[in-house]
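> Sequence first, then the predicted structure, then my questions.
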Amino acid sequence: MADKPTLTTSAGNPIADNQNSLTAGERGPILMQDYQLLEKLAHQNRERIPERVVHAKGWGAHGTFTVTNDITKYTKAAIFSEVGKQTEMLSRFSTVAGESGAADAERDVRGFSMKFYTEEGNWDMVGNNTPVFFIRDPYKFPDFIHTQKRHPKTNLRSNTAQWDYWSQSPEALHQVMILMSDRGIPRGPQFMNGYGSHTYSFINADDERFWVKLHFKTQQGHDFFTNEESREEIGRTRETFQEALYGAIEDGNFPKWTLKIQVMPEEDAVKTPYNPFDLTKVWPHGDYPLIEVGEVELNRNAENYFQEIENAAYSPSNIVPGIGFSPDKVLQSRIFSYADAHRYRLGTHYEALPVNAPKCPVHHYHKDGAMRFFQNMPNPDAYYEPNSFGGPVEDPSRAEPPLKISGDADRYNHREGNDDYGQPRALYDLFDDDQKARLHASFAGSMAGVPSEIIERALGHLAQISPALADGIRGELDN
């Protein structure tokens, strides 16, 4: 048997006895000088960090992204510079509403995030398994999330809160339709698509901007649980997705997705009958067809879940040259809120943690604070900017071209002039009779215990999508 390393304290002091506390005699009290005991207890007290406010329950893995099609006419991003190029990446999937101990197989939207370690910095794609979301104005995000969390008095999840909000927010209907459909409970992360959901910018070498939508299409096919199967599965295990993803990778069945994009010329944004920056809307594929870009393969499980997946911090603010933002209001708010949430949850310098650290050189003037354990400025005199001591400087050549879409700053009513029923109607019309029947049942099930006046308000909106939809749900409610 090979020699084993000697156990030490966190400061490196060898430990002679890891079984017994230091006491004043066999029956005497523990001594305060037993620093090894105090260190062990103190570390245990601090093993948990605040869970994410949303997306608390998650599963992830390492992998690679490979370019399969040339899109350099749309973007100068180095990650897409040549066909065959591979980039390391890290994925994390999650539920939205549940806490860290929630069951994986509950009906919920799934987070779908990928961190690409490019030579020009980290690019984070922070999306969902749906192409739209419940809100189009970020001012409503805290209100919406409160409806997904626990009631402050009962400490129970509340169907009434959900439907009270949804029945007064018709912009949410498109996402609710997807949530209640078969795709609301996938059997595992590998059996669902991922979407950037927002509109982003691609900028090419000639400083031409294109608006883009990102689609990660599963190569495993879509597979889902029905409501009945979900209840049975939750009785079997609360770790369905972790088992599915971890097990597949350990068995060598590496999950894969095909990255495709929709591309809109910058000038088209003022011509479309819908707002192309509206998070509740999709772009018709007939107008902006999917273009293949590359393939994601997840091929390595984390060695330490906490270190590599729980500490993983994704933010839409992490972009690279050739990829930028858009006037999407919700995206604009996420640029701030995601990074700020990580600073609270993990610490000021969370991006220096190994799993978040870029694999390219990093130079900045951020100082001190919690977790300032790294050296990024070898010259101690260059700790401000501008300076005369050779510190990092700006590069004007990296500037993005100016946005051609602008307007007067005001609080615009995001519900005026919007058709919140047409796209959900088109989705409903795509379903066959069996899919519609399951959809009606899912809607009705989610309304259990909801006051009748809220249900009637919701059915009034759903009838504007399709009278058959409202009638089908009403029929389920009456059974």
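Looks like it arrived, so ask away.
> alpha carbons only for contacts and neighbour counts from here, please
Noted.
> can you give me the strands for the stretch 51-200 of the chain?
Under the criterion DSSP state E, counting those that start in this stretch, the stretch 51-200 of the chain carries strands at the ranges 58-67, 86-95, 110-118, 121-128, 194-195, 200-203.
> now, of these, which is deepest in the fold?
strand 194-195 (a mean of 26; mean count of other CA atoms under 10 Å).
> one step back: same list, the strands of the stretch 51-200 of the chain, but as CSV with distance to E310 please.
Formatted as CSV, the strands of the stretch 51-200 of the chain follow (distance: least, CA to CA, whole Å):
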stretch, distance to E310
strand 58-67, 8
strand 86-95, 9
strand 110-118, 13
strand 121-128, 15
strand 194-195, 20
strand 200-203, 27
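> Of all these, which one is nearest T147?
Proximity to T147 (CA to CA) singles out strand 86-95 among the strands of the stretch 51-200 of the chain, at 15.1 Å.
> hold the first one in mind and look at this next one:
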Amino acid sequence: MTEQITAGPLTTEAGAPVADNQNSETAGVGGPVLIQDQLLIEKLAHFNRERIPERVVHARGAGAYGTFTVTADVTPWTRAKFLSGIGKQTEVFLRFSTVAGNLGAADAVRDPRGFAVKFYTEEGNYDLVGNNTPVFFIKDAIKFPDFIHTQKRDPYTGSQEADNVWDFWGLSPESTHQVTWLFGDRGIPASYRHMDGFGSHTFQWTNEAGEVFWVKYHFKTDQGIKNLTQAEANKLAGEDPDSHQRDLREAIERGEYPSWTVQVQIMPAEEAATYRFNPFDLTKVWPHADYPPIEIGKLELNRNPENIFAEVEQSIFSPHHFVPGIGPSPDKMLQGRLFAYGDAHRYRVGINADHLPVNRPRATEARSHGRDGFMYDGRHGGAKNYEPNSFGGPAQTDRAMWQSTSVSGVTGNHPAPVHAEDDDFVQAGNLYRLMSEEEKERLIENLAGFIAKVSREEIAQRAIENFRRADEDYGKRLDAAVQALRG
């Protein structure tokens, strides 16, 4: 809980009582304002500094607190303590977000949704930073800044440009699967409560015996999937830009606590090398027929933040926040995020962001030798700030949080290893063929409406060709729809 301000006299930031908060001090009636009016100066200076840099991506967000409850025995696969027993509960904070929009953008837009969960475990905070889609547009973090630049405002026009979006997607065929997701029926969730969440990446689980398993997380909404059509979203975004944030807050206020059933897919480590496609490729899913999801828990949100800035805007999530028994995989997108997220928050919120109430561990104490910097609260007192020391300071455990993975070869800018079915189009085609005729029609309509805005024919045709390579009917129908719109 955040600390509450008690009733009593209004004071300055330093605690001195304020005599007049309505009139600034002047040189006589109607005269110029005096610089000695320190309350005025303090208020204006603080007001000028109230904002911190917004997130470059996932700027627009909402969040809530809740609990995660274990419902199955997963100790054969991981030694993480917060997963160690059926019925065990862990406090969580979950932040939802859109990806491309800025802090003032509307909620009801066609965009992936962030699904970031902070587990306040007894072994430290575990952050699972995912989306509402099981895949992503690219498979290597070196392409991420370029991708996001195409989604953000053009440096000349100041607007998102269809030319930029489709030029990049057309030249990056690996995006075909995620684009099919995004422009299908689930591209605009009706609310944050009515969508699934995914860890998206592959992660490592390690049990007490040191055995390694690769896992994928799924959060299945218990409220049921509900989505908006493009027309419904356009209307809602104009009438109520805060629709999704408002829906989440008001549902919790009514006591209608949203929940998700948590599942994992588990792959024994030895199967990864010979699996039919690269299991660490973020543009692909693991078919459920190969690795059926196993229910492991229930996540419920039951408490709203008391201050949006302090608890949502200043909340930080980083994929490198692991706990013993859980670790990274060779997923090249995940590897890049292990650095990028922590670095973004050090820039945005400050080097001591982890000390803020929403970010600090709840079920244990952070015992590090990090000191000083902006907003340092002096919590370490006069304790020594180095390790090893002989003054009783915290020391290393000598037990790695996750198992090492073997590597070989020479350094270089290598693409990921190629597996038998490592194709950029097969899963996009499979997804298309799973759709009903009505779903296909809406998908084609959504895609064609955006591609038709592209000014250069070769960019439009290159994009369409990627969908044709996923499925001939997919590309043919899309081409016809685009040409009809372009006249």
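Done, it's in. Here the structure is a predicted model, which means the values were calculated and not measured.
> Could you get me the TM-score between them?
Put the two chains on top of each other and the TM-score (TM-score structural alignment, normalised by the length of structure 1) is 0.97; 475 aligned residues with a CA RMSD of 1.4 Å.
> before we move on, back to that, quick one: closest of the strands of the stretch 51-200 of structure 1 to R231 of structure 1.
strand 86-95 (16.4 Å).
> could you give the angle of the closest one to strand 110-118?
Relative orientation of strand 86-95 of structure 1 versus strand 110-118 (axes from the mean of the first three to the mean of the last three CA atoms, to 10 degrees): 160 degrees.
> Now which residue in structure 2 aligns to T130 of structure 1?
Matched to structure 2 by TM-score structural alignment, T130 of structure 1 sits across from T133.
> And stretch 198-217 of structure 1, what's buried?
Residues 198-204, 207-217 are the ones in stretch 198-217 of structure 1 that count as buried (16 or more other CA atoms under 10 Å).
> first vs last residue of that stretch, how far apart are they?
Using CA to CA, to the nearest Å, the end-to-end distance of stretch 198-217 of structure 1 comes to 16 Å.
> Where does it end up in structure 2?
Using TM-score structural alignment, stretch 198-217 of structure 1 pairs with 201-220 in structure 2.
> and if you look at stretch 433-440 of structure 1?
Aligned by TM-score structural alignment, stretch 433-440 of structure 1 falls on residues 437-444 of structure 2.
> on average, how far is the matching stretch from the matching bit in structure 1?
Stretch 437-444 of structure 2: mean distance to aligned residues in structure 1 after superposition is 0.2 Å, counting by mean CA distance after the TM-score superposition for structure 1.
> which of the residues in that stretch are buried?
Using 16+ other CA under 10 Å as the test for burial, stretch 437-444 of structure 2 gives K440, R442, L443, I444.
> Setting the sequence-adjacent residues aside, check what's closest to the first one.
Okay, so that is K440 of structure 2. Y432 (7.1 Å; CA to CA, 6 or more residues apart in numbering).
> From what I see, that neighbour and Y474 are in contact.
Yes: Y432 of structure 2 lies in contact with Y474 (CA atoms under 8 Å); the separation is 7.4 Å.
> Alignment lookup: N227 of structure 1 to structure 2.
Mapped onto structure 2 by TM-score structural alignment, N227 of structure 1 lines up with Q230.
> tally of neighbours for that match?
Q230 of structure 2: 19 surrounding residues under other CA atoms under 10 Å.
> Quickly note the distance from M371 of structure 1 to R209 of structure 1.
38 Å.
> For the counterpart of P305 of structure 2 in structure 1, give me its contacts.
Under the alignment (TM-score structural alignment), P305 of structure 2 pairs with A302 of structure 1. Contacts for A302 of structure 1 (CA atoms under 8 Å, 6 or more residues apart in numbering) come out as G60, A61, H62, E308, I309.
> could I get these as a markdown table with distance to L259 of structure 1?
Below are the contacts of A302 of structure 1 laid out as a markdown table (distance: CA to CA, whole Å):
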| residue | distance to L259 of structure 1 |
| --- | --- |
| G60 | 18 |
| A61 | 17 |
| H62 | 17 |
| E308 | 24 |
| I309 | 22 |
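> before we move on, the earlier item: what sits up against the match of stretch 433-440 of structure 1?
The contact list for stretch 437-444 of structure 2 (CA under 8 Å, 6+ apart) reads T180, F183, G184, D185, Y432, Y474, R477, L478, A481.
> Mind reading off the mean deviation between the helix or strand where the fifth one lies and structure 1?
Applying DSSP states H and E as the criterion places Y432 of structure 2 in helix 426-434. Overlaying structure 1 shows helix 426-434 of structure 2 at a mean distance of 0.6 Å from the equivalent residues (mean CA distance after the TM-score superposition for structure 1).
> distance between that helix and the chain's centre?
Relative to its chain's centre, helix 426-434 of structure 2 lies at 25 Å (CA atoms, centre = their mean, to the nearest Å).
> Could you check that helix and say which residues are buried?
Residues of helix 426-434 of structure 2 classed as buried: V426, Q427, A428, G429, Y432 (neighbour count, 16+ other CA under 10 Å).
> in stretch 278-297 of structure 1, what counts as buried?
Buried residues in stretch 278-297 of structure 1, counting neighbours by 16+ other CA under 10 Å, are found at 278-283, 290, 292-297.
> scratch that, stretch 299-314 of structure 1 is what I was asking about
Buried residues in stretch 299-314 of structure 1, counting neighbours by 16+ other CA under 10 Å, are found at N299, R300, N301, E308, I309, E310, N311, A312, A313, Y314.
> One more: stretch 47-64 of structure 2?
E54, R55, V56, V57, H58, A59, R60, G61, A62, G63, A64.
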